[in-house]
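Novice: sequence isn't available, so here's the structure alone:
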């Protein structure tokens, strides 16, 4: 017997083995019945989502399924027409991306927001520059460049990134994977609760993609909650704890790599099959 999308909660049996304690906690980020329309086009039609502490939640779906629209609603780029979003159990209403950032939600988009001509430290602290202490900072508004370089280096090392050593190096001299690492390190440095990664490996080779996925695992191991949007199914099944499937503006289900293989996930994503009450 088929079940409706709204009934597909985490209790469907797809809790990752050995992590039952994680899913008994309150979600870090939750959304209920999110609806947004663009004229006569329905972007999201009553979507629910739960993100738990220290998990990687992948969001997959075909083009036009509502993945990016959902993420933009969760991060303040769009304001939903209706529905409820909670952060650590408290209802929030983000009117702009800065509201989400102030609340501890950082987003790394596929089009990296880095300035190639600036060095790594300047990119990490872009828009959040630290001033020097005393009158030099308060009166003359001088930046604490040495301090920012030191803290930038700590952020990079904390993610296990060994291919970047000189924080004074211009970003334009870095490879694609290294630039992505800078963007992820910036998100990790300021995202105290949730980090959203939108297709972080789309333009990268195999080796650089592996480096980025290792960073995602590092973020999870440090207790951060990560939402990963990706079309790369092998990468999703490699790194995700749970997989949220979008279809035609709604949520088709939530599965795990342990309960469903890639073929089954794609079948649900395309509508070839549906989750049922007796499915794991």
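Specialist: Done, it's in. Only a predicted model underlies this, so the values are computations on that prediction, with no experimental measurement involved.
Novice: going forward, measure contacts and count neighbours with C-alpha atoms only.
Specialist: Will do.
Novice: can you pull out the strands in the chain?
Specialist: Counting by DSSP state E, the segments of the chain that form strands are 29-38, 41-51, 56-61, 82-87, 90-92, 105-108, 194-198, 225-229, 242-247, 250-255.
Novice: what residues of stretch 42-61 count as buried?
Specialist: 43-61 (16 or more other Cα atoms under 10 Å).
Novice: measure residue 266 to residue 52 for me?
Specialist: 24 Å (Cα to Cα, to the nearest Å).
Novice: presented hereafter is structure B, for comparison with structure A:
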């Protein structure tokens, strides 16, 4: 699995990833480099490890072997990529804005900055 080569510095590198659950291995020896301005899709039939790979790339699970690195961070500490889950992942005890802010909470932003950033996409869809 590889992305189209780009002249710019990568935003994410995955080398020799082996992924799975417990003693069950789902993927082995995955190498992937993502560059700015690329569109990358992970395609395959149900159960081949697409979501497992994406979870490892975003840091939601640790690989059995190999490493994921993000060589450069943006000046505002935001990520150059994100993940949208297949099923809704809202917390019913949080209000809409608080659910949107959830992805911003680990970035060290002030409460006011998280609110400002969350309100932009909510306004785009009329949920302000």
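Specialist: Nice, I can see it. Here the structure is a predicted model, which is why all the values come from computation and not from measurement.
Novice: need the TM-score between these chains.
Specialist: In this superposition the chains share a TM-score of 0.68, using TM-score structural alignment, normalised by the length of structure 2; 119 aligned residues with a Cα RMSD of 3.4 Å.
Novice: that older thread, out of the strands of structure 1, which gets nearest to residue 152 of structure 1?
Specialist: strand 105-108 (16.5 Å; Cα to Cα).
Novice: that closest one: how far from the chain's middle?
Specialist: How far strand 105-108 of structure 1 lies from its chain's middle: 6 Å, per Cα atoms, centre = their mean, to the nearest Å.
Novice: same question, stretch 62-80 of structure 2
Specialist: 9 Å.
Novice: in it, which residues are buried?
Specialist: 62, 63, 64, 66, 67, 68.
Novice: from these, which is closest to residue 86 of structure 2?
Specialist: Out of the buried residues of stretch 62-80 of structure 2, the member with the shortest distance to residue 86 of structure 2 (by Cα to Cα) is residue 62, at 20.1 Å.
Novice: what's the match for that closest one in structure 1?
Specialist: In structure 1, the residue matched to residue 62 of structure 2 (TM-score structural alignment) is residue 79.
Novice: in terms of contact, does that match touch residue 70 like I think?
Specialist: No - if you go by Cα atoms under 8 Å, residue 79 of structure 1 and residue 70 don't touch, sitting 10.3 Å apart.
Novice: what sits in contact with each of those two?
Specialist: With contacts defined as Cα atoms under 8 Å, 6 or more residues apart in numbering, no residue is shared by residue 79 of structure 1 and residue 70.
Novice: mind listing what the alignment partner in structure 2 of residue 123 of structure 1 touches?
Specialist: Counting by TM-score structural alignment, residue 123 of structure 1 corresponds to residue 99 in structure 2. For residue 99 of structure 2, the contact set (Cα under 8 Å, 6+ apart) comprises 90, 91.
Novice: likewise for residue 46 of structure 2?
Specialist: Counted by Cα under 8 Å, 6+ apart, residue 46 of structure 2 has zero contacts.
Novice: contacting residues around the longest helix seen in structure 2?
Specialist: Ordering each helix of structure 2 by length in residues (DSSP state H) puts helix 111-124 first. Helix 111-124 of structure 2 has contacts (Cα under 8 Å, 6+ apart) with 97, 100, 101, 104, 105, 128.
Novice: count of residues packed around residue 20 of structure 2?
Specialist: For residue 20 of structure 2, the count of nearby residues is 19 (other Cα atoms under 10 Å).
Novice: my guess is it contacts residue 50. True?
Specialist: No - with contact defined as Cα under 8 Å, residue 20 of structure 2 does not reach residue 50; the gap is 11.3 Å.
Novice: now render the strands of structure 1 as JSON lines, adding distance to residue 213 of structure 1.
Specialist: Shown next, in JSON lines, are these (distance: least, Cα to Cα, whole Å):
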{"stretch": "strand 29-38", "distance to residue 213 of structure 1": "22"}
{"stretch": "strand 41-51", "distance to residue 213 of structure 1": "19"}
{"stretch": "strand 56-61", "distance to residue 213 of structure 1": "11"}
{"stretch": "strand 82-87", "distance to residue 213 of structure 1": "25"}
{"stretch": "strand 90-92", "distance to residue 213 of structure 1": "30"}
{"stretch": "strand 105-108", "distance to residue 213 of structure 1": "14"}
{"stretch": "strand 194-198", "distance to residue 213 of structure 1": "11"}
{"stretch": "strand 225-229", "distance to residue 213 of structure 1": "10"}
{"stretch": "strand 242-247", "distance to residue 213 of structure 1": "15"}
{"stretch": "strand 250-255", "distance to residue 213 of structure 1": "20"}
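Novice: minimum distance to residue 9 of structure 1: which of these has it?
Specialist: That would be strand 250-255 among the strands of structure 1, by Cα to Cα, at 7.3 Å.
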